[in-house]
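[1] generate a structure from the sequence data that follows.
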Amino acid sequence: MTEKTFVEEIEKALEKSKGLNINELLFSYQGILYPMTVCSAETFQALENFEARKDDVVLVSYPKCGINWIILIVNDLIATTLKMKQENTELPFIECGDPEKYQRMKQFPSPRIVATHLNYNNLPKSILKSKAKILVLFRNPKDTAGSFFSFHNNAPSIPSYNSWEEFFVAFMNGQVAWGSYFDHAVAWNKHIDEDNVLIMTYEELKEDLVAGVKQIAAFFGFTATAEQIQSIAGRAAFQAVRDRSQETHGAAGPLLFRKGIIGDWKNLFDETQNQEMDAKFKECLAGTKLGAKLKYDVYCKP
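    Take a look at the predicted model:
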């Protein structure tokens, strides 16, 4: 198979989405919905035999929580500290692409970036067995829902929802791509204290990117000077990333790096939806370490 570029892969997926409605876009695998433009049952079956390495850099988030931002930061850390340029020839998400991609990934030099939106319970067993370090990025659920809706409804080729109300019901019921935000959060919360797991939030990165980059470097064992950390954070500032997004991610760039602000949910949620989300958060995450880390009272109160 000829080497493809990452941008070509993204653009191919966008092209496949044209003319589909939401129901045609999503298919169910083991009870969770995924977009058929980038995922398939055959790829999921092949993924079960994925061979993880102990030095894989595993990056996880629910959709629209900032994982593409983290991928850029880690790529920059690898390039800066190891003088290694990661060649973007595959979609970085392990569940996306054709079933042969895992054979091609065997040729990738270490450290490989292994990114995913999968729930902890659906990760390939070899990732957990390898004890590779896993960075999980979360974002407050209201902004996550708002950003997810905007992604569907602002991208010309991606199927839209009829309304925010329709999307909100689907999101709360976990009937969106990659399933339920809350199932994802509950599953990861159980592993928050494991040595090889670091849970960070989008909000803490937005508030102090330099400290965030420093923490990521230390966790993965990249030896970066204070000056290098500073310049990586400068290149990763949201506006800088957005300005380069067409170059790095093709037509999808401005959709993936849209506003990047905290609290944009206030433009969408009505009082009933606020109460429903508050109750769900309380039910799933109140009193948990992840719940505390998400600072719900700071970021999700009107």
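
[2] from now on I want contacts and neighbour counts done on CA atoms only, so please keep to that.
    Noted.

[3] against residue 200, how distant is residue 229?
    Using CA to CA, to the nearest Å, residue 229 is found at 17 Å from residue 200.

[4] looking at the two, which is more packed in?
    residue 229 (23 against 20; other CA atoms under 10 Å).

[5] which stretch of helix or strand covers the more buried one?
    Element membership for residue 229 (DSSP states H and E) is helix 226-236.

[6] next one: that helix to chain centre, how far?
    22 Å (CA atoms, centre = their mean, to the nearest Å).

[7] helix or strand right after it?
    helix 238-249.

[8] run the angle between that following helix and helix 226-236 for me.
    Note on geometry: by axes from the mean of the first three to the mean of the last three CA atoms, to 10 degrees, helix 238-249 and helix 226-236 are set 70 degrees apart in direction.

[9] if you count neighbours, what's buried in helix 238-249?
    Across helix 238-249, burial judged by 16 or more other CA atoms under 10 Å covers 238, 241, 242, 245, 246, 248, 249.

[10] and the fourth one, how far from residue 70?
    Summarising the geometry, the distance separating residue 245 from residue 70, computed by CA to CA, is 14 Å.

[11] another one to check against the first:
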Amino acid sequence: MENRETFSEEIKKIFEDMKNTPEDQQQITHNGVLYPSGLCSSEIFEALSTFEAREDDIFMVAYPKCGTNWTVLMLQDMVYVVYNKNPSSLIPLIEFGGPGKYEKLKEESSPRILATHLHYDNIPKSFIDKKTKMLVVFRNPKDTALSYYHFYNNNPKLPTYTSWDTFFQDFMSGNVCWGSYFDQAIAWNKHIDDDHVMIITYEAMKEVCLIC
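    Below is the predicted model of the structure:
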């Protein structure tokens, strides 16, 4: 397929460009939540507030390290088979990149595959109003925390933790990028019966793939 380069590779390129960013500037705060400064900005959050979703968008939502890359790739494969539509060259996470990205997304043919790590309350209102189909993925919080710990320490563009205990305290209190895993889980629990929302776990998807 064309444009098969995954967005994880694009993100690696962005982090590579951030090599000289001082550690105290590697994260920004927006509405009380931390985000990586090389991927998110106040400008993109402002532009995101007026982003127009489509009813036929496919929107994947997951806390970091819950299988985002894998799930997006599977969705892209499904759309390719059904619609013969190649994956977009744009990074699908809506909060990544610059404000100009949204103009390019307007030109994308449907169905668009979009994704986010954002808390339910921070998702653009148009996704909610249009009842865009949302696939929400969760992972065992213990595995999520461990994977996130290694992600922080293996990424030179995020603060390094000297011990698991220190990171665990920050993870439990939501003092990490994209905030609290548990706050996000509680928010989605309120929408578990919404017709346009499907909640699944990383473990369930993995089990199905092993059976297949």
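
[12] can you pull the TM-score for these?
    With the length set by TM-score structural alignment, normalised by the length of the second structure, the two chains reach a TM-score of 0.91; 207 aligned residues with a CA RMSD of 1.9 Å.

[13] the helix holding residue 229 of the first structure - contacts with which helices or strands?
    Helices and strands touching helix 226-236 of the first structure, by 3 or more CA pairs under 8 Å, 6 or more residues apart in numbering; DSSP states H and E, are helix 67-82, helix 209-220.

[14] those: which one's closest to residue 191 of the first structure?
    Evaluated over those, closeness to residue 191 of the first structure peaks at helix 209-220, with 16.0 Å, by CA to CA.

[15] just the helices in the second structure please.
    Assigned by DSSP state H, the second structure shows helices spanning 7-17, 42-48, 68-83, 101-107, 125-129, 141-154, 164-173, 181-189, 202-211.

[16] mean neighbour count and distance to residue 93 of the second structure added to those helices, as TSV?
    Below are these laid out as TSV (neighbours: other CA atoms under 10 Å; distance: least, CA to CA, whole Å):
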stretch	mean neighbour count	distance to residue 93 of the second structure
helix 7-17	14	9
helix 42-48	15	11
helix 68-83	16	9
helix 101-107	14	11
helix 125-129	16	14
helix 141-154	16	18
helix 164-173	15	22
helix 181-189	16	17
helix 202-211	12	18
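
[17] mind putting those in TSV, distance to residue 195 of the second structure included?
    Formatted as TSV, the helices of the second structure follow (distance: least, CA to CA, whole Å):
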stretch	distance to residue 195 of the second structure
helix 7-17	29
helix 42-48	24
helix 68-83	19
helix 101-107	26
helix 125-129	12
helix 141-154	26
helix 164-173	31
helix 181-189	13
helix 202-211	20
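
[18] closest to residue 59 of the second structure out of the ones you listed?
    Closest among the helices of the second structure, using CA to CA: helix 125-129, at 8.4 Å.

[19] mean shift between the closest one and the first structure?
    On superposition with the first structure, the mean distance recorded for helix 125-129 of the second structure (mean CA distance after the TM-score superposition for the first structure) is 0.5 Å.

[20] distance between that helix and the chain's centre?
    Relative to the chain's own centre, helix 125-129 of the second structure is displaced by 17 Å; criterion: CA atoms, centre = their mean.

[21] now do stretch 58-73 of the second structure
    The answer for stretch 58-73 of the second structure is 6 Å, by CA atoms, centre = their mean.

[22] how about residues contacting it?
    6-8, 111-118, 132-139, 144, 147-148, 178, 181, 184, 202 (CA atoms under 8 Å, 6 or more residues apart in numbering).

[23] do stretch 114-134 of the second structure as well
    Residues outside stretch 114-134 of the second structure that contact it (CA under 8 Å, 6+ apart): 48-64, 72, 92-95, 178, 183-184, 187-188, 196-198.

[24] show me what counts as buried in it.
    Neighbour counts over stretch 114-134 of the second structure (16+ other CA under 10 Å) mark 114-120, 123-128, 131-134 as buried.

[25] from those, which land in strands?
    If you go by DSSP state E, these have 114, 115, 116, 133, 134 in strands.

[26] now those residues in JSON lines, with distance to residue 172 of the second structure?
    Listed next are those as JSON lines, based on distance: CA to CA, whole Å:
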{"residue": "114", "distance to residue 172 of the second structure": "28"}
{"residue": "115", "distance to residue 172 of the second structure": "24"}
{"residue": "116", "distance to residue 172 of the second structure": "21"}
{"residue": "133", "distance to residue 172 of the second structure": "30"}
{"residue": "134", "distance to residue 172 of the second structure": "26"}
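
[27] tally of neighbours for residue 110 of the second structure?
    Residue 110 of the second structure has 15 neighbours, counted by other CA under 10 Å.

[28] same check, this time on the one 3 residues further on
    For residue 113 of the second structure, the tally of surrounding residues (other CA under 10 Å) stands at 21.

[29] I figured residue 110 of the second structure hits residue 56, correct?
    Yes: Residue 110 of the second structure is within contact range of residue 56, at 6.8 Å (criterion: CA atoms under 8 Å).

[30] hmm, back to that, and the helices of the second structure: which comes nearest residue 26 of the second structure?
    With CA to CA as the criterion, residue 26 of the second structure lies closest to helix 7-17 of the helices of the second structure, at 10.1 Å.

[31] the closest one vs helix 68-83, what angle?
    Using the same axes, to 10 degrees: helix 7-17 of the second structure against helix 68-83 is 140 degrees.

[32] helices and strands around helix 7-17 of the second structure, which ones?
    Helices and strands touching helix 7-17 of the second structure, by 3+ CA pairs under 8 Å, 6+ apart: there are none.

[33] buried members of the contacts of stretch 114-134 of the second structure into ChimeraX, please.
    Restricted to buried positions by 16+ other CA under 10 Å, the ChimeraX selection for the contacts of stretch 114-134 of the second structure reads:
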select :48,51,53,54,55,57,58,59,60,61,62,63,64,72,92,93,94,95,178,184,188,197
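
[34] residue 235 of the first structure and residue 75 of the first structure, how far apart?
    Distance from residue 235 of the first structure to residue 75 of the first structure, by CA to CA: 12 Å.

[35] err, residue 42 of the first structure, not the other one
    The gap separating residue 42 of the first structure from residue 75 of the first structure is 29 Å, by CA to CA.

[36] likewise for residue 230 of the first structure?
    Relative to residue 75 of the first structure, residue 230 of the first structure is positioned 15 Å away (CA to CA).

[37] likewise residue 185 of the first structure?
    Distance from residue 185 of the first structure to residue 75 of the first structure, by CA to CA: 25 Å.

[38] next one: residue 206 of the first structure
    For residue 206 of the first structure relative to residue 75 of the first structure (CA to CA), the value is 18 Å.
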